[in-house]
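*Asks:* Turn this into a structure:
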Amino acid sequence: MPSEPLPAWVLQQRRRVGSRVRELREARELSQERLGELAGLDRKTIYRVELAQYGTSIDHLALIARALGVEIVALFN
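*Replies:* Reported below is the predicted structural model:
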């Protein structure tokens, strides 16, 4: 983890991914809890990803994408 604060553009990208996860989840009428179950992740992890509270791993994003039925690249569109 960098000791310096992250650049604003990195945080902006994190927020974009979180918003996209929320958008796809809601389009499928899934709760955060249900998405977590489908992805094998804790509901709190889904919550934190959607709110961009922390940098998530590519592994978590891959699990979330699969649970949503999309390619991982869809989380970045």
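*Asks:* Going by C-alpha atoms from here, please, whenever you check contacts or count neighbours.
*Replies:* Will do.
*Asks:* Next, count neighbours for the nearest residue to residue 56 once chain neighbours are set aside.
*Replies:* Excluding the flanking residues, the one nearest residue 56 by C-alpha to C-alpha, 6 or more residues apart in numbering is residue 49, at 6.6 Å. Residues near residue 49, counting by other C-alpha atoms under 10 Å, number 24.
*Asks:* Same question for residue 65.
*Replies:* With other C-alpha under 10 Å as criterion, residue 65 counts 21.
*Asks:* this one as well, want them side by side:
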Amino acid sequence: MPRSNPPDWVLARRRQIGDQIRAARLHANLTQEAVANAIPMERPNYNRIEQGHSAATLDTLLLIADVLGVPLSELVQ
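*Replies:* Reported below is the predicted structural model:
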């Protein structure tokens, strides 16, 4: 059975979370490459999370929050 696309509100929320991740990364003065290497993840995959084009797992969000030095709640509020 083919997988259906998530509703529009989920896609919008995913983009918002990506924006919050990007803001926290810039505040930490880190590049996408630095965060991706620390997770570890390929930079293009990390970029897709920041752009909201890819859904991050909870584990990945926890790793990103740790690298950025912020609580997970700050990224997903």
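*Asks:* Burial check on residue 27 of the second structure, number of neighbours?
*Replies:* Residues near residue 27 of the second structure, counting by other C-alpha under 10 Å: 10.
*Asks:* The helix or strand harbouring residue 62 of the first structure: average distance to aligned residues in the second structure?
*Replies:* If you go by DSSP states H and E, residue 62 of the first structure is part of helix 58-68. When the second structure is superposed, helix 58-68 of the first structure averages 0.5 Å from its matched positions, counting by mean C-alpha distance after the TM-score superposition for the first structure.
*Asks:* Where in the second structure does that helix fall?
*Replies:* With TM-score structural alignment applied, helix 58-68 of the first structure matches the range 58-68 in the second structure.
*Asks:* And the residue most central in space within the second structure, how close does it get to residue 11 of the second structure?
*Replies:* With distances taken as C-alpha atoms, centre = their mean, residue 49 lies nearest the centre of the second structure, 4.2 Å away. Using C-alpha to C-alpha, to the nearest Å, residue 49 of the second structure is found at 11 Å from residue 11 of the second structure.
*Asks:* And the strands in the second structure?
*Replies:* Taking DSSP state E, the second structure contains no strands at all.
*Asks:* Helices along that one, start to end?
*Replies:* 8-27, 32-38, 43-51, 58-68, 72-76 (DSSP state H).
*Asks:* I'd like these as a markdown table, with distance to residue 2 of the second structure appended.
*Replies:* As requested, the helices of the second structure are arranged in a markdown table below (distance: least, C-alpha to C-alpha, whole Å):
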| stretch | distance to residue 2 of the second structure |
| --- | --- |
| helix 8-27 | 18 |
| helix 32-38 | 30 |
| helix 43-51 | 22 |
| helix 58-68 | 24 |
| helix 72-76 | 28 |
